[in-house]
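[1] sequence? don't have it. structure:
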């Protein structure tokens, strides 16, 4: 599996870009999975649901299955967050895994950048960032792509990973 990341500061457009890239790349006939990193206690289950009740009761893992999908939730129960490589080992094989977040992980990335956030570019201090997708013309040594040109960003990523 090929890996490529989308990173950037909060409100820089990462999630929207990820969504558009998945649509663009799967539309080209490739298979894509995604990994989303969150810095807060993300809750994907809801109080009152059977699976939530199983977790609250102390289950380490809860697998929910239906005719349409299945999901596995793993409670860390005080253990450290696993490294990205350990998480990737749980994914089924696909052509490309797009990873949102994980700014310092070693895989190559495109930085999503919106001038309005007022945040400095990560690309100038992070050698894993290979391009910046921006709604401005930031000063950086890496290529700058228009943030709203999903096709061009997809082409850049696919060329980088050899797909």
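    Sure thing, it's come through. The model shown is predicted, which means the values in this text are computed figures rather than measured ones.

[2] every contact and neighbour count from this point should use C-alpha atoms.
    OK.

[3] let me see the contact set for the residue sitting furthest away from the middle of the chain.
    Distance from the C-alpha centroid of the chain, by Cα atoms, centre = their mean, peaks at residue 57 (30.3 Å). Under the criterion of Cα atoms under 8 Å, 6 or more residues apart in numbering, residue 57 has no neighbours.

[4] distance of it from residue 4?
    37 Å (Cα to Cα, to the nearest Å).

[5] count of neighbours near residue 10?
    14 (other Cα atoms under 10 Å).

[6] could you check how far it is from residue 91?
    26 Å.

[7] how about the helices of the protein, start to end?
    14-26, 50-57, 84-88, 150-161 (DSSP state H).

[8] ok, the residue sitting nearest the centre point of the chain - contacts?
    By Cα atoms, centre = their mean, the chain has its centre lying nearest to residue 100, at 2.0 Å. Contacts for residue 100 (Cα under 8 Å, 6+ apart) come out as 5-7, 14-15, 18, 34-37.

[9] the structure to be compared is supplied as follows:
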């Protein structure tokens, strides 16, 4: 089995990225090595227009690696067949990770912590499926899941660490 996946799912504007920015350092301080896969509905390009790697990719290279002494990135063109979560995860170095956090991909069949805030468009019930293992919210809700405080990243990190330790 590969590295465990845990998705953080919510409606846009709930604060998925903000919570992950707070939880990832807490996990790292506990020795938990995390990878992250972020889904976006927007057109995106991590390359810089005008740079050599951008020009060569636009010239027709289907895969480009940009590398320095500090990091590397692989860019792949997939206009005909976007990769699913399983395929994306397979491209990560599992030996260097204890957990892959996933931002988005709410329809994928992986363990999830759903986030919900008062005032954000969308109903909490529409986020809950058979893969949700907890709900983080700013409101007390009567649900059949562990309820975490979305404004208390330490409790979310504690839950994730326990989930990893107990083997999901």
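    Yep, it's here. Remember, predicted model here, so these are calculated numbers, not experimental data.

[10] for the two chains, what TM-score is obtained?
    Scored against TM-score structural alignment, normalised by the length of the first structure, the superposed chains reach a TM-score of 0.92; 162 aligned residues with a Cα RMSD of 1.6 Å.

[11] tell me the contacts of the counterpart of residue 38 of the first structure in the second structure?
    Here residue 38 of the first structure is matched to residue 40 in the second structure, going by TM-score structural alignment. Each residue near residue 40 of the second structure by Cα under 8 Å, 6+ apart is listed here: residue 104.

[12] distance of residue 40 of the second structure from residue 86 of the second structure?
    Distance, residue 40 of the second structure to residue 86 of the second structure, by Cα to Cα: 16 Å.

[13] for residue 43 of the second structure, same thing?
    21 Å.

[14] where do the strands sit along the first structure?
    Ranges of strands within the first structure are 2-7, 32-36, 61-65, 70-74, 96-100, 109-113, 129-134, 144-146, based on DSSP state E.

[15] quick check: which of these is buried the most?
    Ranked by average neighbour count under the criterion mean count of other Cα atoms under 10 Å, the strands of the first structure are headed by strand 109-113 at a mean of 29.

[16] so which of the strands of the first structure gets nearest residue 24 of the first structure?
    Proximity to residue 24 of the first structure, assessed across the strands of the first structure by Cα to Cα, is greatest for strand 32-36 (10.3 Å).

[17] just how off-centre is that closest one within its chain?
    Offset of strand 32-36 of the first structure from its chain centre (Cα atoms, centre = their mean, to the nearest Å): 6 Å.

[18] go on, stretch 34-49 of the second structure?
    The answer for stretch 34-49 of the second structure is 11 Å, by Cα atoms, centre = their mean.

[19] and the end-to-end length of it?
    Stretch 34-49 of the second structure has an end-to-end distance of 30 Å (Cα to Cα).

[20] which residues of the first structure does stretch 152-163 of the second structure align to?
    Using TM-score structural alignment, stretch 152-163 of the second structure lines up with residues 149-160 of the first structure.

[21] what sits against residue 164 of the second structure?
    residue 4.

[22] how about CSV for the helices of the first structure, with distance to residue 141 of the first structure added?
    CSV is the format used below for the helices of the first structure (distance: least, Cα to Cα, whole Å):
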stretch, distance to residue 141 of the first structure
helix 14-26, 21
helix 50-57, 47
helix 84-88, 27
helix 150-161, 16
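
[23] which one of these lies closest to residue 108 of the first structure?
    Nearest to residue 108 of the first structure among the helices of the first structure is helix 150-161 (8.6 Å), distances taken as Cα to Cα.

[24] understood, closing this out.
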